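[1] A predicted structure for the sequence below; I have some questions about it.
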Amino acid sequence: MRIPRFRLLSRKRTDRYEALVQGNRVTLLHDGAACLPAMLDAVESAEREILFEMYWFGSDRVGRRFAEALSDKARRGVKVCVVYDAVGSLEADDEMFAGMREAGCDVREYNPIAPWRQRFRVGLVNNRDHRKIIVVDQHVALTGGVNVGEPWAPESEGGGGWRDDMIRIEGVAALALRDVFLATWRDLGGVDPSPTMSQAELYDSGVRIPDPNEGSPVRVLSNDYRVARAAIRRSYLRQIRKAAKHIYISNSYFVPDGVIRRALARAVARGVDVKVLVPGESDVPAVHFAARRLFGWLLKRGVELWEWKGTVLHAKTAVIDDRWCTVGTYNMDYRSWRTNLEVNVTVEDDGVASAMTRRFRADLTRSQRVDPHDWGFRPLSERLLEQFFYLFRKLL
């Protein structure tokens, strides 16, 4: 397979996923009302291949709609490669995936819980594929926190209306997301659906993408078990330490390690406005309590904590100084750092970052700030639950 020849704006490592490349049209998408149609449109627009990696592939109304769209494309001759996580999609109907295979989709389960299999290892059960990636025809890609399931459908359509974000990329950075997908695909025994195009071949193919010297600079960061295990965490730390004006973070499972916490505290000490938006109601109560165990430490050092008061907050985004922002699957917790496969996209574009800042501030209007004084008087029962679940933070 040929390695795509990106126009590199900077590169401090040789890891192919960390190249900062220009020539991308970037669109920020918010909530299922915008994200799910964009994801489905990408699938339905495919002419040659679809790479589809999903932690939670439901067999509910939303999931089956995507399953049928992927199957329809496979019947029409499009190469369709699908990866779903065994734990994230635990409640999915196996017959749905069997039907997709019959239609011509190549569907593979990531790390199945199958003790009867010869290569099964109990120690690997905790390793999950938490990514959400769609790459179409090598030049359009989406990633972020949205899975294909009913919780992300709008409340007006009977869904959960979860608060979440995705990013759509049209351009050469889609090739890097394709690389991320294919690394896992090969580990599962899959064969590349087609050779990866170079940047020149991508332009020669006639697809409408920005000029190589224009568009938004994008970097794709991937947590991989072999290399770059801490790539996303390292990127967060680098940007937090460089922040001069503000750091705005939205994170659904916010249980940061000591290094991240101290970096945020030092940012506050040098006059940076640091705000973190977390769920007021979590889909994983154990993580909710473990996260709150750290609130006192953060509040004491001037970090503003806000709790989302709408439906479940599932976003994983950050914006710093209106110059750098990130969208992806990475939570600020131990699992994302050490055990999960994750992917984030960072964008170094003032216009895109400013748009994310505006969205963050709009979200704060639907949130409640955690009052440091009131926090000290919360019930003893809550303190005990926080302490208990924090002990198991590396397993949650």
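    That came through fine.

[2] contacts, neighbours, all on C-alpha from now
    OK.

[3] quick one, helices of this structure?
    For the chain, applying DSSP state H gives helices covering 31-44, 61-75, 94-103, 173-187, 199-204, 231-242, 258-269, 285-292, 295-300, 334, 350-364, 372-375, 380-390.

[4] contacts for the third one, please.
    Under the contact criterion Cα atoms under 8 Å, 6 or more residues apart in numbering, helix 94-103 has outside partners 59, 64, 67-68, 70-72, 74-75, 106-107.

[5] gap between it and the chain center?
    For helix 94-103, the gap between its own C-alpha mean and the chain's C-alpha mean amounts to 26 Å (Cα atoms, centre = their mean, to the nearest Å).

[6] same question for that helix: list its buried residues.
    Applying a neighbour-count criterion of 16 or more other Cα atoms under 10 Å, the buried positions in helix 94-103 are 96-97, 100-101, 103.

[7] next, the distance between the ends of stretch 273-291.
    End-to-end distance for stretch 273-291, by Cα to Cα, to the nearest Å: 21 Å.

[8] put this next to the first one:
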Amino acid sequence: MKQSWKPVDHIELLENGEAFFPCVFEAIGQAQREVLVETFILFMDKVGWGLHAALLGAAQRGVKVTLTVDGFGSPDLHDDFIGPLTAAGVRVQVFDPQPRMLGMRLNVFRRLHRKLVVVDAQKAFVGGINFSADHLADFGPQAKQDYAVMVRGPIVEDIHRFALATATPKPRRPWWPRAPKAQGMNRPDASMPSWASFVSRDNRHHQTDIERQYRLAIRAAKRELIVANAYFFPGYRLLRDLRNAARRGVKVTLILQGEPDMPIAKLAARILYSYLLRAGVSIHEYCERPLHGKVALADDHWSTVGSSNLDPLSLSLNLEANLFIWDQRFNQHLRERLQYLIQHHCQHVKEPEAGHQLMWRMGLSVLVFHFLRRFPKWAGWLPNHHPALAAVTPTGQATEVTRVNEAQLDPEQRRA
């Protein structure tokens, strides 16, 4: 099946919380019928309370509002936050709510990592920005650098259908919605200047869809590739595609974390540097603050913005969503913003060190590549409790509404 492209009437890059939050809150404030929000993290800080006020106001004027958060990413929402929302008619849902054990959160794997907002089925937001104050520059040195997009036009139909399936789950069926299956890299109709394709990743029907679109774009690139990704530890096949693109003369540039919020992310990425640098890939570490973006572009038209990192969690376990864009103007604008990061806030990684250190890294890289080749299969052995989506009552107590396992699926779904 070919990739499903839809026309875009308007698309806008939103960089960091300074651009994203006001745009989202304004859209919710103008909503007339429906607001759907999915987010990994929602904190009770000034941003979380800003979203709270926007959703509460929409619900009080009769708009149907659904808020879905992840049980691991948003574990500490109190009754004084949830209560007014549910009392006003907001449907608040938690993906996989699990109690702490000895103060620790154990529901680490298979997270709802998407960040989606759809308003009146006419305007949609897709990206990597959570609803938390650490996406604002005034948060301090740990403020995150990140991206999202706002879109209008026929593509919103696909995003709305997907988000609505989460907002209104049906019993005895897998709660995660099924986005159009994306297997090809067909180009959209050249008569329309702006197109987009909404692609999701789940653990049943769309396990490799996002990774596949990255790989197709990398293999099709003729002149330039720029990938800015917070957590870079991709599968062996994607690494090989990046190396091969550089070897055939494509200018391949990676923007990775230099000041990570999780030091292990930087360590993991650096294990791969020698393999990529020897092929001619240019690597830049963003050192201004933690990089949280998940964006990329190829040549003059293709680009993507979304929630998916290029690491084992996003590519093999988490529920993710990216928007793939075919638009020359947007591609150019994203390139300008990424080039600004490179020129002003990045450190260029030089050639790998020589001698015994290089040999040690090469040996470790061999082990890493074998791990990356097999991780998707191994991921199936990790804790795999049945996915659950729970509605929250006005008292703030989660009540399970949907729990699914494969045996409950009908024969048609099992063949899908």
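    Structure received. Source: prediction; values computed, not measured.

[9] quick one: TM-score?
    Both chains were compared after superposition, and using TM-score structural alignment, normalised by the length of structure 1 their TM-score is 0.81; 353 aligned residues with a Cα RMSD of 3.2 Å.

[10] distance to Ile249 of structure 1 added to the helices of structure 1, as a markdown table?
    Formatted as a markdown table, the entries for the helices of structure 1 read as follows, by distance: least, Cα to Cα, whole Å:
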| stretch | distance to Ile249 of structure 1 |
| --- | --- |
| helix 31-44 | 17 |
| helix 61-75 | 28 |
| helix 94-103 | 36 |
| helix 173-187 | 23 |
| helix 199-204 | 33 |
| helix 231-242 | 10 |
| helix 258-269 | 11 |
| helix 285-292 | 14 |
| helix 295-300 | 14 |
| helix 334 | 17 |
| helix 350-364 | 8 |
| helix 372-375 | 19 |
| helix 380-390 | 21 |
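
[11] any idea how far Gly17 of structure 2 is from the counterpart of Asp371 of structure 1 in structure 2?
    Counting by TM-score structural alignment, Asp371 of structure 1 lines up with Lys350 in structure 2. For Lys350 of structure 2, the distance to Gly17 of structure 2 under the criterion Cα to Cα works out to 32 Å.

[12] between those two, who's got more neighbours?
    Regarding Lys350 of structure 2 and Gly17, a neighbour count based on other Cα atoms under 10 Å identifies Gly17 as having more, with 26 against 12.

[13] got a list of what the more buried one touches?
    Contact criterion Cα under 8 Å, 6+ apart gives 129, 133, 135-136, 146 as the residues in contact with Gly17 of structure 2.

[14] go on, Asn107 of structure 2?
    71-72, 96, 98.

[15] pull out the buried residues from the residues you listed.
    Under a neighbour-count criterion of 16+ other Cα under 10 Å, the subset of the contacts of Asn107 of structure 2 counted as buried comprises 71-72, 96.

[16] closest one to Tyr275 of structure 2 out of the residues you listed, please.
    Taking Cα to Cα as the measure, Tyr275 of structure 2 sits nearest to Phe72 out of the buried ones among the contacts of Asn107 of structure 2, at 34.2 Å.

[17] which position in structure 1 aligns with the closest one?
    Using TM-score structural alignment, the equivalent of Phe72 of structure 2 in structure 1 is Val87.

[18] do the same with Lys144 of structure 2
    In the superposition onto structure 1, Lys144 of structure 2 corresponds to Trp162 when matched by TM-score structural alignment.

[19] and that match, how many neighbours?
    Neighbours around Trp162 of structure 1, by other Cα under 10 Å: 23.

[20] correct me if wrong: it contacts Ala33.
    No. At 9.9 Å, Trp162 of structure 1 does not count as touching Ala33 under the criterion of Cα atoms under 8 Å.

[21] which neighbours do the two share?
    Both Trp162 of structure 1 and Ala33 are contacted by 153-154, under the criterion Cα under 8 Å, 6+ apart.

[22] and the residue sitting nearest the centre point of structure 2, what does it touch?
    Centrality entry for structure 2: nearest residue to the mean C-alpha point is Ser307, 0.7 Å, by Cα atoms, centre = their mean. Residues counted as contacts of Ser307 of structure 2 (Cα under 8 Å, 6+ apart) are 113-115, 126-129, 294, 320-322.

[23] list the ones among those that structure 1 also has?
    Contacts retained in structure 1 from the contacts of Ser307 of structure 2 (both residues aligned by TM-score structural alignment, their matches' Cα atoms under 8 Å), given in the numbering of the listed structure: 113-115, 126-128, 294, 320-322.

[24] out of those residues, who's nearest Glu38 of structure 2?
    When the kept ones among the contacts of Ser307 of structure 2 are compared for distance to Glu38 of structure 2 (Cα to Cα), Lys115 comes out closest, at 5.4 Å.
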